[in-house]
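Engineer: Sequence plus predicted model, see below.
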Amino acid sequence: MSARMVLLGPPGAGKGTQAERICAALNIPAISTGDIFRSNVAGGTELGLKAKEYMDKGEYVPDSVTNAMVADRISQPDCVEGFLLDGYPRTEAQVHELDRMLEERGLGLDAVVEITADSDVVVERLLNRAQEQGRADDTEPVIRRRLEVYAEQTEPLAAMYRERDLLLQVDGIGEINDVTERIMSVLRDALNAH
């Protein structure tokens, strides 16, 4: 089953875990912008060197570089049958750029899955993870601010995809296997409807 999709969800909602499971089930690559940056930097590509200049200064990598990296990644042979994007798009401008990249190939997105999670549960999860991994910077105020920023940046994207009938919201609270089953159930319905 081919699927071109975007995965949205707040920090601590279990996106990484679910992305792996979705991709294994659908036999498509998971594409995280963080991984793309790291592989381009490690590979010393022209885009990687540009991204590294910004990253070394602690600045955001500009959309022009990020978009070019994503366009390059989704044009790879392993993406012919689909892909799952995690961490992209993050802005309305990137949504339009992704549309353009796909339209150039005569393609479109099949689904946008948003893993939802109650803020208090996510804060508790992230505080536990911070303790386990020794992340002193993950304090409750910092985590709550990250959730606010996520909501501010992502709500407009979710609304855009909702208008296009692409948004599938799935409760990310519960046992990992239960969440995976909820996601796969709504995905199967959506992909079969296309």
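Structural biologist: Right, received. Where do you want to start? Numbering: from 1, shown residues only.

Engineer: switch to C-alpha atoms for all contacts and neighbour counts from now on
Structural biologist: Fine.

Engineer: sec struct for the nearest residue to residue 122 once chain neighbours are set aside, please.
Structural biologist: The spatially closest residue to residue 122, leaving aside those adjacent along the chain, is residue 12, at 5.4 Å (CA to CA, 6 or more residues apart in numbering). Counting by DSSP: H, G, I helix; E, B strand; the rest coil, the backbone at residue 12 sits in coil.

Engineer: Just give me the neighbour total for residue 12.
Structural biologist: Per other CA atoms under 10 Å, the neighbour tally for residue 12 reads 20.

Engineer: Buried residues, the top helix by length along the chain. List them.
Structural biologist: The helix that spans the most residues within the chain, counting by DSSP state H, is helix 140-163. Neighbour-count burial for helix 140-163 flags 143-144, 147, 150, 154, 157-158, 161 (criterion: 16 or more other CA atoms under 10 Å).

Engineer: so which of these would you say is closest to residue 83?
Structural biologist: For these, the closest approach to residue 83 (CA to CA) belongs to residue 161, at 17.2 Å.

Engineer: Was I right to think the closest one contacts residue 114?
Structural biologist: No - counting by CA atoms under 8 Å, residue 161 stays clear of residue 114, with 10.2 Å between them.

Engineer: Just give the nearest non-adjacent residue to the residue nearest the centre of the chain, would you?
Structural biologist: By CA atoms, centre = their mean, the mean C-alpha position of the chain lies nearest to residue 86, the distance being 1.8 Å. With sequence-adjacent residues excluded and distances taken as CA to CA, 6+ apart, residue 86 is closest to residue 32, at 4.7 Å.

Engineer: try this one side by side with the last:
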Amino acid sequence: MRIVLVGPPGAGKGTQAALLAENLSIPHVSTGDLFRANISQGTELGRQAKAYMEAGNLVPDEVTVGMAWDRMGQPDAAGGFLLDGFPRNVAQAVALDGLLKEAGLELDAVLDLEVPEDEVVKRIAGRRICRNDSSHVFHVEYSPPEREGVCDVCGGELYQREDDNEDTVRRRLEVYHEETEPIIDYFKAQGLVTTISALGSVAEVTRRAMEALPGQRG
């Protein structure tokens, strides 16, 4: 099964992508992981991306598309894949469509995780991360530590990342609305999009997503 997962920052894409990929036994293809892997391995695309990033420039679509397509061509993706963070804009969506058609393939579904903007702000701005281990994550409202500002796991200091403040989150949402949200209409025209509420527990959202996939109901 070939799936694209779309949603604003704070919708829980990373969490849901990992769970869905595991349930479906397909690789989770994350843009962030692609960049890190290509740069650390010193691939030609990785070198190109690193040069743009070090110069403070956006990585061109063709480099991002090249990395994603190379990953989709790996043996473990022969039975499908779940794309998280790609395509990021309509140009990348068009490029993906073209490459799939050339290969005689097509997408099965596009899942659109929907969450109210105020909830996104609350989720991200309330996040607190341990300085000793960034995998220890708390939330001032949803999963507060036993002692304010102190990690339950190791006793480290909890802090709010600079880009997790409300102003930055709202700017990230604006970028999402301008750049990424239009791909939903693009894929809707192909009858591929199912919108899923990202409110509720992680398990509830996963269940909704699985039920929305072709052949997965019941």
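Structural biologist: All right, it came through fine. Bear in mind that the values here come from a model prediction, so they are computed numbers and not experimental data.

Engineer: Could you get me the TM-score between them?
Structural biologist: Once superposed, the chains reach a TM-score of 0.92 (TM-score structural alignment, normalised by the length of the first structure), with 189 aligned residues with a CA RMSD of 1.5 Å.

Engineer: which residue lines up with the residue nearest to the centre of the first structure in the second structure?
Structural biologist: Under the alignment (TM-score structural alignment), residue 86 of the first structure pairs with residue 84 in the second structure.

Engineer: can you tell me how far its match sits from residue 125 of the second structure?
Structural biologist: In this view, residue 84 of the second structure and residue 125 of the second structure are 22 Å apart by CA to CA, to the nearest Å.

Engineer: what's the answer for residue 188 of the second structure, then?
Structural biologist: With distances taken as CA to CA, residue 188 of the second structure is found 31 Å from residue 125 of the second structure.

Engineer: what do you get for residue 179 of the second structure?
Structural biologist: From residue 179 of the second structure to residue 125 of the second structure the distance is 22 Å (CA to CA).

Engineer: swap in residue 6 of the second structure?
Structural biologist: Distance from residue 6 of the second structure to residue 125 of the second structure, counting by CA to CA: 21 Å.

Engineer: what about these two, which has more around it?
Structural biologist: Applying other CA under 10 Å to residue 6 of the second structure and residue 125 shows that residue 6 carries more neighbours, namely 26 against 22.

Engineer: What lines up with the more buried one in the first structure?
Structural biologist: In the first structure, residue 6 of the second structure lands on residue 8 (TM-score structural alignment).

Engineer: Can you tell me what sits against whichever helix or strand comes after the longest helix of the first structure?
Structural biologist: As assigned by DSSP states H and E, the chain's next helix or strand after helix 140-163 of the first structure is strand 167-171. Strand 167-171 of the first structure has contacts (CA atoms under 8 Å, 6 or more residues apart in numbering) with 111-117, 158, 161, 179, 182-183, 186-187.

Engineer: Could you export these to a markdown table, including columns for secondary structure and distance to residue 80 of the first structure?
Structural biologist: Formatted as a markdown table, these follow (DSSP: H, G, I helix; E, B strand; the rest coil; distance: CA to CA, whole Å):
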| residue | secondary structure | distance to residue 80 of the first structure |
| --- | --- | --- |
| 111 | strand | 16 |
| 112 | strand | 18 |
| 113 | strand | 20 |
| 114 | strand | 23 |
| 115 | strand | 25 |
| 116 | strand | 29 |
| 117 | coil | 32 |
| 158 | helix | 25 |
| 161 | helix | 22 |
| 179 | helix | 27 |
| 182 | helix | 26 |
| 183 | helix | 22 |
| 186 | helix | 23 |
| 187 | helix | 19 |
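
Engineer: ok now the helix or strand that contains residue 123 of the second structure, how far from the chain's centre?
Structural biologist: Element membership for residue 123 of the second structure, per DSSP H and E: helix 117-125. In terms of CA atoms, centre = their mean, to the nearest Å, the centre of helix 117-125 of the second structure is set 16 Å apart from its chain centre.

Engineer: Remind me what it packs against, helices and strands.
Structural biologist: For helix 117-125 of the second structure, the elements it packs on are helix 166-175, judged by 3 or more CA pairs under 8 Å, 6 or more residues apart in numbering; DSSP states H and E.
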